[in-house]
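Chemist: Dropping the sequence and predicted coords here.
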Amino acid sequence: MTDDQTLADTTPPAAHESPAGGVFGDPTAAPLQPPTVRRQWSIADILAEARVPERYARVCLRADLEADHERILTELRTLIDVEGNIIEAEDASLGEETNTARAHRLNDELEQIKADMAKATWWPRFRGMTSDEFAVFNKEHYPKKDGASLEDYNNQLVAATMHEPQVTPDEVAALRKKLGMKAMSNLIVKATEVNTQGGVDVPKSPSSLQNLTRQ
């Protein structure tokens, strides 16, 4: 079994870089300011309202389709220039498939593969523990010896935080025997994130959705 030391690093990837005014809004815009009149939250209010973070993982169970997806994308890149126009071969023989026809055929194949991958995508939901619960969990399951494998710890973590569906550590171990490293890493990262990241901040909506409130 592959050691899980590399999966312990849950540093999130670099933020998506989108041009100003793109679908994710203008990154140079000033942050939202707090309201002029702030609600005074009592501890009782907070205890009644607060929720632990929850997140979904995205796992395509048909990872074999990714090979066909990449093959078609690679072939399409040879048919299209930097401006997105199809490059027609000047010396194409009579009756030979044109680059335009070939590009459309490949695009149809790509759309079918994407549809098949979507049908085979699993969206397990993870729910974090409270800070006290997570401290107790780590004390019980985290390896005491430096450099020890994190495989059992990660199995326990995924089982403890996967909420829909609920799984046991043995079932997580069974998933390891079937899923690839990328899929398992995704499950472990999401299980870690709901306990170490996230919170109750209101997420920023894409600018395309924000515009609906102005219409």
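Modeler: Right, received. Where do you want to start?
Chemist: okay, CA-based contacts and neighbour counts for the rest of this
Modeler: Fine.
Chemist: Could you grab the helix/strand/coil label for the residue of the chain most remote from its centre?
Modeler: Outermost residue of the chain with respect to the C-alpha centroid, by Cα atoms, centre = their mean, is residue 94; its distance is 46.8 Å. At residue 94, secondary structure determined by DSSP: H, G, I helix; E, B strand; the rest coil is coil.
Chemist: Distance check, it against residue 102.
Modeler: 15 Å (Cα to Cα, to the nearest Å).
Chemist: And residue 59, by the same measure?
Modeler: Relative to residue 102, and taking Cα to Cα, residue 59 is found at 31 Å.
Chemist: When those two are compared, which one has more neighbours?
Modeler: It is residue 59, of residue 59 and residue 102, that has more neighbours when counted by other Cα atoms under 10 Å, with 20 against 15.
Chemist: Just the buried residues of the lengthiest helix in the chain, please?
Modeler: Identified as the longest helix of the chain according to DSSP state H is helix 99-119. Residues of helix 99-119 classed as buried by neighbour count (16 or more other Cα atoms under 10 Å): 99-100, 103, 106, 110, 113, 117.
Chemist: which outside residues touch it?
Modeler: Counting contacts by Cα atoms under 8 Å, 6 or more residues apart in numbering, the residues outside helix 99-119 that touch it are 60-62, 65, 68-69, 72-73, 76, 79, 86-89.
Chemist: Equivalent analysis for stretch 185-205, please.
Modeler: With Cα under 8 Å, 6+ apart, stretch 185-205 has contacts from 7, 10, 24, 50-59, 126-131, 134, 154, 157-158, 161-162.
Chemist: what do you get for stretch 54-73?
Modeler: 106-107, 109-110, 113-114, 117-118, 120-128, 179, 183, 186-187, 190, 194.
Chemist: Which SSE is immediately downstream of the host helix or strand of residue 152?
Modeler: Here residue 152 sits within helix 151-161, counting by DSSP states H and E. Note on helix 151-161: by DSSP H and E, the next helix or strand toward the C-terminus is strand 162-164.
Chemist: about what we covered before: filter the contacts of stretch 185-205 to the buried ones?
Modeler: Buried by 16+ other Cα under 10 Å: 7, 24, 53-57, 59, 126-129, 134, 154, 157-158, 161-162, out of those.
Chemist: Among the residues you listed, which ones are in strands?
Modeler: When those are checked against strands (DSSP state E), the matches are 54-56, 59, 126-127, 162.
Chemist: try it against this one:
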Amino acid sequence: MSDTSQFDAILAQAKLPERTVPLCLREDLVAEYERLDNELLGAPRTASSLGEVAPATVIARRMEELRKEMLAHQVQFLLRAWPARRFTVLRDAMPKKADDQSDDEFADVWHAAVCDLVSKMLVEPKATAEQVAELADRLAESQWLALSNAAWDINARGQAIPFSVAASAILGSAETK
């Protein structure tokens, strides 16, 4: 009989992939921030008198307030993949366009199926497919794609071991001190 303890150790390490998708639900704040960022480029950096604050400083302060407000309205959606065989069943059950189905009818059926997929991958916050559909109706396409693509990709694409240039630089400079 062969020794399978090494494989047992591998099995003990195996965890399903997880991914967090942060979404700011107040895109109006993002738009104001971007407008101010453009305004900042041409704003004077010096005040016109000693008792005043430079226009660039006023804009930068408002941008920081907006950034904090956006963070307060940011939701972290935690997704977890399903085991391969279970996801394959779900993937294979995704709707296919019937010959007698209009594009609009199929789009509605497909959207409902994607909402179901997202709800099944959501770990936190938990949501029903109907709640996910309601959320999708309140998101911009870019936000919806970030969430729905992550739910699909966490199952269908491999994930490389992440690397952060910023973290590496911080650690490199800390080690030289």
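Modeler: Nice, thanks for sending it over. Quick caveat, the model's predicted, so the values are computed rather than measured.
Chemist: Any idea what the TM-score is?
Modeler: TM-score for the superposed chains, counting by TM-score structural alignment, normalised by the length of structure 2: 0.78, backed by 162 aligned residues with a Cα RMSD of 2.8 Å.
Chemist: picking that back up, can you list the buried residues of helix 99-119 of structure 1 in TSV and add distance to residue 145 of structure 1?
Modeler: Listed next are those as TSV, based on distance: Cα to Cα, whole Å:
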residue	distance to residue 145 of structure 1
99	60
100	61
103	56
106	53
110	48
113	45
117	41
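Chemist: which one of these is nearest residue 42 of structure 1?
Modeler: residue 117 (47.5 Å; Cα to Cα).
Chemist: Residue 70 of structure 1 matches what in structure 2?
Modeler: Here residue 70 of structure 1 is matched to residue 34 in structure 2, going by TM-score structural alignment.
Chemist: Would you check how far apart its match and residue 44 of structure 2 are?
Modeler: 18 Å.
Chemist: what's the answer for residue 162 of structure 2, then?
Modeler: Using Cα to Cα, we find residue 162 of structure 2 at a distance of 40 Å from residue 44 of structure 2.
Chemist: now do residue 28 of structure 2
Modeler: On the measure of Cα to Cα, residue 28 of structure 2 and residue 44 of structure 2 end up 26 Å apart.
Chemist: mind listing the helices in structure 1 by residue range?
Modeler: 43-49, 65-77, 99-119, 131-141, 151-161, 169-176, 181-196, 207-210.
Chemist: got the angle for the fifth one vs helix 181-196?
Modeler: Inter-element angle recorded for helix 151-161 of structure 1 and helix 181-196: 60 degrees (by axes from the mean of the first three to the mean of the last three Cα atoms, to 10 degrees).
Chemist: which outside residues touch stretch 81-97 of structure 2?
Modeler: 16-18, 106, 109-110, 113, 117, 121, 151, 154-155.
Chemist: Now compare these and name the two farthest from each other.
Modeler: Applying Cα to Cα across the contacts of stretch 81-97 of structure 2, the maximum distance is between 16 and 106, 31.4 Å.
Chemist: just to revisit the earlier point, between residue 162 and residue 44 of structure 2, who's got more neighbours?
Modeler: Neighbour comparison, residue 162 of structure 2 and residue 44: the larger count goes to residue 44, with 12 against 5 (by other Cα under 10 Å).
Chemist: what's the first-to-last distance across stretch 134-145 of structure 2?
Modeler: For stretch 134-145 of structure 2, the end-to-end distance is 15 Å (Cα to Cα).
Chemist: residues in structure 1 matched by it, start to end?
Modeler: Under TM-score structural alignment, the match for stretch 134-145 of structure 2 is residues 174-185.
Chemist: Name the residues of the matching stretch that are buried.
Modeler: 176, 179, 183-185.
Chemist: Closest one to residue 209 of structure 1 out of those, please.
Modeler: Ranked by distance to residue 209 of structure 1 (Cα to Cα), those are led by residue 183 at 30.6 Å.
Chemist: what's the spacing between that closest one and residue 191 of structure 1?
Modeler: 13 Å.
Chemist: what residues do those two have in common as contacts?
Modeler: Shared contacts of residue 183 of structure 1 and residue 191 (Cα under 8 Å, 6+ apart): none.
Chemist: can you count the residues close to the equivalent of residue 195 of structure 1 over in structure 2?
Modeler: In structure 2, residue 195 of structure 1 lines up with residue 155, judged by TM-score structural alignment. Using other Cα under 10 Å, residue 155 of structure 2 is surrounded by 21 other residues.
Chemist: Can you give me the distance of the residue nearest the centre of structure 2 to residue 128 of structure 2?
Modeler: Central residue of structure 2 (Cα atoms, centre = their mean): residue 21, 2.4 Å from the mean position. Distance of residue 21 of structure 2 to residue 128 of structure 2, given as Cα to Cα: 18 Å.
Chemist: got it, and residue 91 of structure 2?
Modeler: 18 Å.
Chemist: just how off-centre is the match of stretch 134-145 of structure 2 within its chain?
Modeler: Offset of stretch 174-185 of structure 1 from its chain centre (Cα atoms, centre = their mean, to the nearest Å): 15 Å.
Chemist: try stretch 148-162 of structure 2
Modeler: For stretch 148-162 of structure 2, the distance to the chain centre is 11 Å (Cα atoms, centre = their mean).
Chemist: for that stretch, how far is the first residue from the last?
Modeler: Stretch 148-162 of structure 2 end-to-end distance (Cα to Cα) = 21 Å.
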